[in-house]
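**Q** take a look and give me a structure for this.
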Amino acid sequence: MLVYLDDIRLNAEVSGPVGGPAVVLLHALGTNLSIWDAVVPLLPRSCRVLRFDQRGHGGSDVPEPPYAMGALIRDAERMMAHFGMRDAVVVGLSLGGLVAQGLAVKRLDLVRGMVLSNTAAKIGSAQMWGERVAQVQATGLADYAPGAMARMFGRRWQEVAGMPRVRAMLEGMDPRGWVGCASAIAGTDFYTPTAALTLPTLAIAGANDGTTPPDLVRETADLILGSRFHLMRGAGHLPMVEKPEEYGAVLSEFLVSVGQV
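**A** Predicted coordinates:
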């Protein structure tokens, strides 16, 4: 469904009983809400699950780049308000993990727990993202995709069953949306604000992830007092695609352990 906000339309899907404990799923750069397709049915049925295409992605509007991280955080804030969600566990994947951290810092009344999946308080450098933006602007996402797949899935990326669908998501999106959100990542460093958070947090890393390696994910988890860390072996940057059953079980266990369900 399209949700009409003041300045943008965002594509969303919501499932589960109205008034159920809230879970918000935020996808990675170059993907869309369908990245969660195999996981949503594995979550406790009592949960009210919201997932949406972040600006520039999927069926959502594509404003002219660059985007600010604050705009992405505000989008999440407004989407939760639209669906009447509070006290949510927010699950953020890569780019979505940055949004989750920013949302928790800004609106702790909305977020009672976080799952930081394959993400960090700071991802890469401004120079690195500038080079990638320049590449995409010059030669397009189809040229960029093989390198991205190798970083996401590891050296045997061509053999990963879910890779073609992820690659198609990336190559099929509007390059302006990718550039806009890449620019937001480039300008984001949440080390200091994230270190001030104390809410229940689970960090998930993939052993084969070259985009946000396990040590980087663990470093971010260590910023948050009392956080937990789970390493998924045989998985890369998108473990919900490669090992949805394990990923769903880990999420569900966390939801139960923090009293969300």
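
**Q** for the rest of this, base every contact and every neighbour count on C-alpha atoms.
**A** Noted.

**Q** show me what contacts Gly234?
**A** Gly234 sits next to 206-208 when contact means C-alpha atoms under 8 Å, 6 or more residues apart in numbering.

**Q** one more time with 7 Å, if that's ok
**A** Gly234 sits next to 207-208 when contact means C-alpha atoms under 7 Å, 6 or more residues apart in numbering.

**Q** the one 10 residues further on now?
**A** Residues touching Pro244, when contacts are defined by C-alpha under 7 Å, 6+ apart, comprise 38-39.

**Q** so it versus Pro41, what's the distance?
**A** Distance of Pro244 to Pro41, given as C-alpha to C-alpha, to the nearest Å: 10 Å.

**Q** residue most distant from the centroid, this structure?
**A** Within the chain, Ala138 marks the point farthest from the mean C-alpha position, 26.1 Å out by C-alpha atoms, centre = their mean.

**Q** pretty sure that one is in a helix, no?
**A** Yes. Secondary structure of Ala138 (DSSP: H, G, I helix; E, B strand; the rest coil): part of a helix.

**Q** let's compare: structure for the following, please.
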Amino acid sequence: MSAKVETPFIKQLSLPDNRLLAYLLDDAPEGAPVVLLSNPLCTNIAVWDHIVPVLNHAGFRTLRYDQPGHGDSSAPADLTTTTFDSMVEDVAYMLDALEIPRLWAWVGVSMGAAKGVFFATSHPGVVGRLVVCDTIACSPANAGVEDPFGPRVASARAEGGMEGNTQATLQRWFGDAWLEGHPKEAERMRRVVMRTSVDGMETCCNALASETFDLRPLLRRVGGAVDEAVCVVGEKDANLPRTMGDMRAQIEDGFREAGKTGEVELVVIPDAGHVCFVDGLEDFVRLVPRFIQAEKK
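**A** So this is what the prediction gives:
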């Protein structure tokens, strides 16, 4: 059974295919611009609990939501149907239902960052500022490398739950030394990951493993779709500092092609891993509000 993480005031929206999408929109600051926070795989709304007060204090409302089969969002009946395009349309439906025509910023990490690129380029002008954190550029099939997602799903299916995957996930994200040195936060993250259903993990892993997942043709289009962008990565997140350096260059080329000035920055958060706003919290909360605060109206 999944461990419960208590986050108040979560609401559920019924999607056109009758799935439920869980979301949490701040009431205050009243009338403030909205920053959407998009989750990594195997996390839910509660993963952002340390970030939301910082953004509220900076004068923003936040909108959080759960990926399919994560937290309080339901998975599709057919687990093979989830793609980044379908998840983008879930978000578009949510924004329309909540009467939010424009996001001040999209802050996404891992799968949530990849989804931000898909969303911004398919709905140009809706996202003002795009924060792309710790994401791969494409599926293993498109990269020509071994698929890490299938074996994780198979392991969870064989176990009949998320317990084994949860520990492996936390070790991959943070490393044993950080987990041992931060037991309270490690336990919070364990509870967060445990709220993912195996169906939710499988359907989102299917999206990540699909040949339809490829950011590379989209990166140069970001410049014509948003006002500003920044790339953020944890220093210890495998080869992603190099990979995201390449992404940054492509995004910046797109800004130039769109006739926009200014550089697209790559920020490497020291000693942080894949979920850089957790083990790199202090650096993250210095960076992101500063980036999105510019010319706030």
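
**Q** could you measure from the residue farthest from the centre of structure 1 over to Glu131 of structure 1?
**A** Going from Ala138 of structure 1 to Glu131 of structure 1 by C-alpha to C-alpha gives 11 Å.

**Q** Glu77 of structure 1 too?
**A** Counting by C-alpha to C-alpha, the separation of Glu77 of structure 1 from Glu131 of structure 1 is 30 Å.

**Q** closest to the centroid, which residue in structure 2?
**A** Centre-nearest of structure 2 using C-alpha atoms, centre = their mean is Gly112, 2.1 Å out.

**Q** where does the corresponding residue of structure 1 for it land in three-state SS?
**A** Applying TM-score structural alignment, one finds that Gly112 of structure 2 aligns to Gly96 in structure 1. Taking three-state DSSP as the rule, one finds Gly96 of structure 1 in the helix state.

**Q** please enumerate the strands of the stretch 1-150 of structure 2.
**A** Here the stretch 1-150 of structure 2 has its strands, by DSSP state E, counting those that start in this stretch, at 11-14, 20-25, 34-38, 61-65, 103-109, 127-133.

**Q** and the fourth one, which stretch of structure 1?
**A** Right, strand 61-65 of structure 2. Counting by TM-score structural alignment, strand 61-65 of structure 2 lines up with residues 48-52 of structure 1.

**Q** that stretch against structure 2, how far on average?
**A** Compared with structure 2 after fitting, stretch 48-52 of structure 1 deviates on average by 1.2 Å (mean C-alpha distance after the TM-score superposition for structure 1).

**Q** follow-up on the earlier one: how about the match of Gly112 of structure 2, nearest residue that isn't a chain neighbour?
**A** Leu26 (4.6 Å; C-alpha to C-alpha, 6 or more residues apart in numbering).

**Q** what is the neighbour count of the counterpart of that neighbour in structure 2?
**A** Leu26 of structure 1 maps onto Ser38 of structure 2 when the alignment is built from TM-score structural alignment. Applying other C-alpha atoms under 10 Å, we find 27 residues neighbouring Ser38 of structure 2.

**Q** pretty sure Ser38 of structure 2 is touching Gly112, no?
**A** Yes. The pair Ser38 of structure 2 / Gly112 is scored as a contact, 4.5 Å apart, by C-alpha atoms under 7 Å.

**Q** quick one: the host helix or strand of Ile204 of structure 1 aligns where in structure 2?
**A** According to DSSP states H and E, Ile204 of structure 1 maps onto strand 201-206. Mapped onto structure 2 using TM-score structural alignment, strand 201-206 of structure 1 covers residues 229-234.

**Q** and the matching stretch, how far from structure 1 on average?
**A** Looks like 0.9 Å for stretch 229-234 of structure 2 (mean C-alpha distance after the TM-score superposition for structure 1).

**Q** show residues contacting that stretch.
**A** With C-alpha under 7 Å, 6+ apart, stretch 229-234 of structure 2 has contacts from 129-134, 240-241, 248, 264-274, 276.

**Q** can I get the buried part of these as one PyMOL selection?
**A** This is the PyMOL syntax for the buried subset of those, where burial follows 16 or more other C-alpha atoms under 10 Å:
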select buried, resi 129+130+131+132+133+134+240+241+248+264+266+267+268+269+272+273+274+276
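
**Q** circling back to that earlier point, where's the match of Gly112 of structure 2 relative to Val160 of structure 1, distance?
**A** 23 Å.

**Q** likewise Val217 of structure 1?
**A** 22 Å.
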